[in-house]
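>>> what follows is a predicted protein model with its sequence.
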Amino acid sequence: MTSPLQHRIEISDPQLIAGAPEGVREVFVDLVPASHPHVLVRLQYVVRDGRKVEGPYGIRVQQAPDAPVGEWKPVGATLVRDLPFVKLERVARMVLTFGQRTPEGAPLNLSAGVFEAPPPVEKIPERAEKMVRSHHPDVDPDSGPGAQRRWNRLTRLAEVQLEYNAAAAAGEKAPATVVAEKRGVSPATVNTWLHHAKKEGLDAQLAPDFSVVAVVPE
């Protein structure tokens, strides 16, 4: 019988930060990348009031704790360049966000973010409309010119967010540039749209790719 596998991820206990306000704690998330099993990546986050995850404010790359000294390898620019930091950070943030609990054991952050896989390109307009209806059920495009303009703006913001997510999931190093070229605008304009999408609650986060994290027998 095959043993179940678990990802090599560890979350430190929240720690007080000298000089920080009450309710602000420091948390570290350790991951061992599947592509570099001799390496440990440590990401530093801040958790505010036991709920809001901020950061990462620091990243450290070092030898994995269980790597024998004789198998240590230098942590140089080439290794750091090849590490999938974006995907690793996405995994760390999701595990940290959804792993927090109240003293009674209930999840704290089930509403902290929506993690989903990006739809195929041809399905983006349809998904964007569903996002707008879900987050802004009061906006009826048939109720007048003003409502139609707001509907058009919201669906455009949702589409841009989904296009950005799709480019990021495809491994594009500058997803905002990809979206900008498609829409004939500057990357700065795309970043502004993404900012507005977040303010409107339309910033669905990508589902993390757990395959980038090493696994060990349970």
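Structure's in. What do you need?
>>> from now on I want contacts and neighbour counts done on CA atoms only, so please keep to that.
OK.
>>> what segments of the protein are strands?
Counting by DSSP state E, one finds strands in the chain at the ranges 5-7, 9-11, 15-16, 24-31, 39-48, 52-63, 115-116, 205-206, 215-217.
>>> from the contact counts, what lies against the fourth one?
Think strand 24-31. Where contact means 3 or more Cα pairs under 8 Å, 6 or more residues apart in numbering; DSSP states H and E, strand 24-31 is packed against strand 9-11, strand 15-16, strand 39-48, helix 85-99.
>>> over to the fifth one?
In terms of contact count using 3+ Cα pairs under 8 Å, 6+ apart, strand 39-48 is assigned the packing partners strand 24-31, strand 52-63.
>>> below is an additional structure, to be compared with the one above:
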Amino acid sequence: MRINGSIALVTGANRGLGRLFARQLLERGDAKVYATARDPERIDVPGVERLRLDITDPGQVAAVAVAAPDVTLLVNNAGISTWTNLVTGDLANIRRELDTHFYGTLAMVRAFAPALGRNGGGALLNVLSAMSWFSYEGANAYSVAKAAEWALTNGVRLELAAQGTLVTGLHLGAADTDMMAGYDGEKADPAAVVRAGLDGLEAGRVEVLADAWSAHVKASLAADPREFYTSV
């Protein structure tokens, strides 16, 4: 994927990783960046084209696909964390997580896959998480939703291969963003995470592990799960 000269759309571009994706894409020579958010007035990246988008709203997804027919790179970054457990947590929050990370991301893929195909194939980057591969007490709904989004990413990669679309999953641990403001552990530099994702796209990689924690979690999957959970 050649970023210089491409036309990108970034979801959740009003803060955190999405804001940095919009900035770094422009810095790398992106011809146009559509920056989207529920409240586009909060997007403060100079040089982008702002669009209103809630990825859980089918009407807004369809409208944005019509407004941005020239996209060659779709960055599915929008996400939420409700810090909800599965057994006793609010079921509405669990549904919100799945509606956002799985169904919302799928809606974006389905809406933009035809445009990517028409525009030469292009690329699709899904911002995932190391929590696609492990559970964390107090945030198990997020883990389930990200695991589903990881499976979605692997599935649509196969389905879009014939039209030449590169589908890349970006995994990271905790990053120093607004979403993780209440987390006291070690946090990665979000700018470095975004650079890793864009570097991976340009290298044609289908999976990017943005930090040492993500690499450690991925490597643990081949072992007995008890070894991982008793070591953290």
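In hand now; what should we look at? Computed from a prediction, not measured in an experiment: that's the story for all the values here.
>>> and the TM-score between them?
Put the two chains on top of each other and the TM-score (TM-score structural alignment, normalised by the length of structure 1) is 0.28; 113 aligned residues with a Cα RMSD of 6.3 Å.
>>> quick revisit: CSV for the helices and strands packed on strand 24-31 of structure 1, including distance to residue 155 of structure 1 and mean neighbour count?
Putting those into CSV (distance: least, Cα to Cα, whole Å; neighbours: other Cα atoms under 10 Å) gives the following:
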stretch, distance to residue 155 of structure 1, mean neighbour count
strand 9-11, 37, 17
strand 15-16, 41, 14
strand 39-48, 32, 21
helix 85-99, 25, 19
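>>> closest to residue 176 of structure 1 out of the ones you listed?
Among those, helix 85-99 comes nearest to residue 176 of structure 1, with 14.4 Å by Cα to Cα.
>>> taking strand 39-48 as reference, get the angle to the closest one.
Our comparison of helix 85-99 of structure 1 with strand 39-48, counting by axes from the mean of the first three to the mean of the last three Cα atoms, to 10 degrees, yields an angle of 50 degrees.
>>> helices or strands up against helix 85-99 of structure 1?
strand 24-31, strand 52-63.
>>> of those strands, which stretch is the most buried?
Comparing the helices and strands packed on helix 85-99 of structure 1 by mean neighbour count (mean count of other Cα atoms under 10 Å), strand 24-31 ranks first with a mean of 21.
>>> quick one, it and strand 39-48 angle?
160 degrees.
>>> strands of structure 2, start to end?
With DSSP E as the criterion, structure 2 has strands spanning 7-10, 32-37, 49-52, 73-76, 123-127, 166-171, 207-209.
>>> contacts for the last one, please.
When you say that, I think you mean strand 207-209 of structure 2. Residues from elsewhere that reach strand 207-209 of structure 2, judged by Cα atoms under 8 Å, 6 or more residues apart in numbering: 168-172, 196-197, 200, 215.
>>> among those, which one sits closest to residue 22 of structure 2?
When the contacts of strand 207-209 of structure 2 are compared against residue 22 of structure 2 (criterion: Cα to Cα), the nearest one is residue 197, at 12.6 Å.
>>> is it true that that closest one touches residue 190?
No - with contact defined as Cα atoms under 8 Å, residue 197 of structure 2 does not reach residue 190; the gap is 10.7 Å.
>>> sorry, back to before: just put the contacts of strand 207-209 of structure 2 in CSV and tack on distance to residue 229 of structure 2.
What follows is these, written out as CSV (distance: Cα to Cα, whole Å):
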residue, distance to residue 229 of structure 2
168, 28
169, 24
170, 23
171, 19
172, 18
196, 27
197, 27
200, 29
215, 16
